[in-house]
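In: This is a predicted model, with the sequence first.
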Amino acid sequence: MFRSRSKDGQASTTQVDDAEPQPRDPQAPKGRPTPKRSEAQNQRRSLAKAPASRRDAAKRTREARRTAMARQREALASGDERYLPARDKGPVRRFTRDFVDAKWSVAEFFLPIAVVILALSLVPSLQVKNISLLLWLGVIVMIVLDSISTSVRLKKALRERFPDESRKGAVAYALMRTLQMRRMRLPKPQVARGELP
């Protein structure tokens, strides 16, 4: 209740009614996707009856976790933003993934090269072992230089594209993604090589 003085000095009262919510505009988006009928019915049924025992509650929790994990696996394969893990969500992370997936990097070939170098180091010849050590050094130097180049270019692209959004952790996320072979990356790459994100 607020009081205000009128010109003649008398106090008038004004009531603010917060109990009545404003009606939602039917044309405005609700901010979430409409669930399928079967999902909505299952959810209503599960909420309608409380678990009878701890065993039922644990079973229901396991089922919910299992469906959430299945949904998350599908999202990692398809790139569906709604069900991705928190570390992969958002436009900054999406751009970072596309930036990494669009180019070749030395780090993604680290595992195959490491297997070849280890095989060479098992050969009893001293010259072959020296060559394998030089290859190790060369691969590590190339990965470091490629990572520095990727970091600088990604930071610049993120500053230009997302000046007002939080870019914290995006470069580390990109470098971890470069260490994975392309076909083993999750979420799956959504852009082709050479395609600008």
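Out: Yep, that arrived.
In: switch to C-alpha atoms for all contacts and neighbour counts from now on
Out: OK.
In: show me the residues around the residue nearest the centre of the chain that make contact.
Out: For the chain, Asp88 is the residue whose C-alpha lies nearest the centre (C-alpha atoms, centre = their mean; 0.6 Å). By C-alpha atoms under 8 Å, 6 or more residues apart in numbering, the residues touching Asp88 are Arg94, Pro187.
In: Got another one to weigh against that:
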Amino acid sequence: MKLFNKRDAAQDTPEPAPPAKVGGKGRATPKRKEAEARRLHPVVPTDRKAAKAEARARRDEAWRLQDEAMRTGNERYLPPRDKGPVRRYVRDYVDARYSVGELFLPLSIALMIIVFGFSSTGSSGLSLMLLLGLYAVFFLAILDAIVCWWLVRRRLYAKFGVEEVKAQGVLFWYVFSRCFNLRRLRRPSPQVRRRQYPS
């Protein structure tokens, strides 16, 4: 009678086959060095002239699209300062009304020319009156811009809600700068006619 020890028993029993892998990716996992080498690309392009020309072409195209958007009001290519329905509403409202600030720039240039003309002739009283008139127009334009902001803010709160309007930041300076600019020089260009207020 032959006795088997544990080692012989372990050698005689066949080892179970490893379970077949289901749903593999079908390719070997790349080594870390290979993966890193694949991701590497030169920091400096090989053809600098071509890369420079390509970057300039991209920049020129971006400027062209933005300039066109400034004329047409296309929201997609407007700068972040002018994007969004709230700012579009502000622009349309300011462009629909007559602002005293529109007259300030041409009037100030004309009055300054007149003041310098009268100061050379010795009419200091008249030039002082004209200068005071210019200051009066300036303060009236500021008051008009404040009234415009107050009116447009009420409309914005009613249309978009207080939270969305406050999320846009300080819109007063946006209204103020547009009120003091000549209508034809405003950017983005006005998209509404006079008295055509947004709903």
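Out: Cool, the structure landed. Small disclaimer: the values here were computed from a predicted structure and weren't measured.
In: Quick check: TM-score for this pair?
Out: After superposition, the two chains reach a TM-score (TM-score structural alignment, normalised by the length of the first structure) of 0.71; 148 aligned residues with a C-alpha RMSD of 1.6 Å.
In: ok so, going back, and the residue nearest to the centre of the first structure, what's its match in the second structure?
Out: The equivalent of Asp88 of the first structure in the second structure is Asp82 (alignment by TM-score structural alignment).
In: mind checking how far its match is from Asn74 of the second structure?
Out: Going from Asp82 of the second structure to Asn74 of the second structure by C-alpha to C-alpha, to the nearest Å gives 10 Å.
In: Check Ser99 of the second structure too.
Out: 25 Å.
In: ok, now Phe116 of the second structure?
Out: With distances taken as C-alpha to C-alpha, Phe116 of the second structure is found 44 Å from Asn74 of the second structure.
In: Give me the more crowded residue out of these two.
Out: Taking other C-alpha atoms under 10 Å, Phe116 of the second structure and Asn74 do not tie; Asn74 has more neighbours (15 against 12).
In: The residue nearest to the more buried one when sequence neighbours are not counted and Val192 of the second structure: what is the separation?
Out: Counting by C-alpha to C-alpha, 6 or more residues apart in numbering, Asn74 of the second structure lies nearest to Glu68, which is 7.9 Å off, once chain neighbours are set aside. From Glu68 of the second structure over to Val192 of the second structure the distance is 17 Å, taken as C-alpha to C-alpha.
In: try Glu102 of the second structure
Out: As judged by C-alpha to C-alpha, Glu102 of the second structure and Val192 of the second structure stand 16 Å apart.
In: What of Ser177 of the second structure?
Out: 18 Å.
In: cool, Val115 of the second structure as well?
Out: 37 Å.
In: neighbour-wise, which of these two wins?
Out: Neighbours were tallied for Val115 of the second structure and for Val192 using other C-alpha under 10 Å; the higher tally belongs to Val115 (19 against 15).
In: where does that one land in three-state SS?
Out: Here Val115 of the second structure is helix, with the state taken from DSSP: H, G, I helix; E, B strand; the rest coil.
In: And for it, nearest residue in space, chain neighbours not counted?
Out: Closest residue to Val115 of the second structure apart from its sequence neighbours, by C-alpha to C-alpha, 6+ apart: Ser127 at 4.7 Å.
In: Likewise for Ala57 of the first structure?
Out: Among residues not flanking Ala57 of the first structure along the chain, Pro51 sits closest, at 5.3 Å (C-alpha to C-alpha, 6+ apart).
In: tally of neighbours for that neighbour?
Out: Neighbours of Pro51 of the first structure using other C-alpha under 10 Å come to 14.
In: Ala75 of the first structure too?
Out: By other C-alpha under 10 Å, the residues close to Ala75 of the first structure number 19.
In: Tell me who's in contact with the counterpart of it in the second structure.
Out: Residue pairing (TM-score structural alignment): Ala75 of the first structure is matched to Ala69 of the second structure. Counting by C-alpha under 8 Å, 6+ apart, Ala69 of the second structure touches Glu75, Arg76, Tyr77, Leu78, Pro188.
In: With the first structure overlaid, how far apart is the helix or strand harbouring Ala69 of the second structure on average?
Out: Per DSSP states H and E, Ala69 of the second structure falls inside helix 48-72. With mean C-alpha distance after the TM-score superposition for the first structure, helix 48-72 of the second structure departs from the first structure by a mean of 0.9 Å once superposed.
In: gap between that helix and the chain center?
Out: 17 Å (C-alpha atoms, centre = their mean, to the nearest Å).
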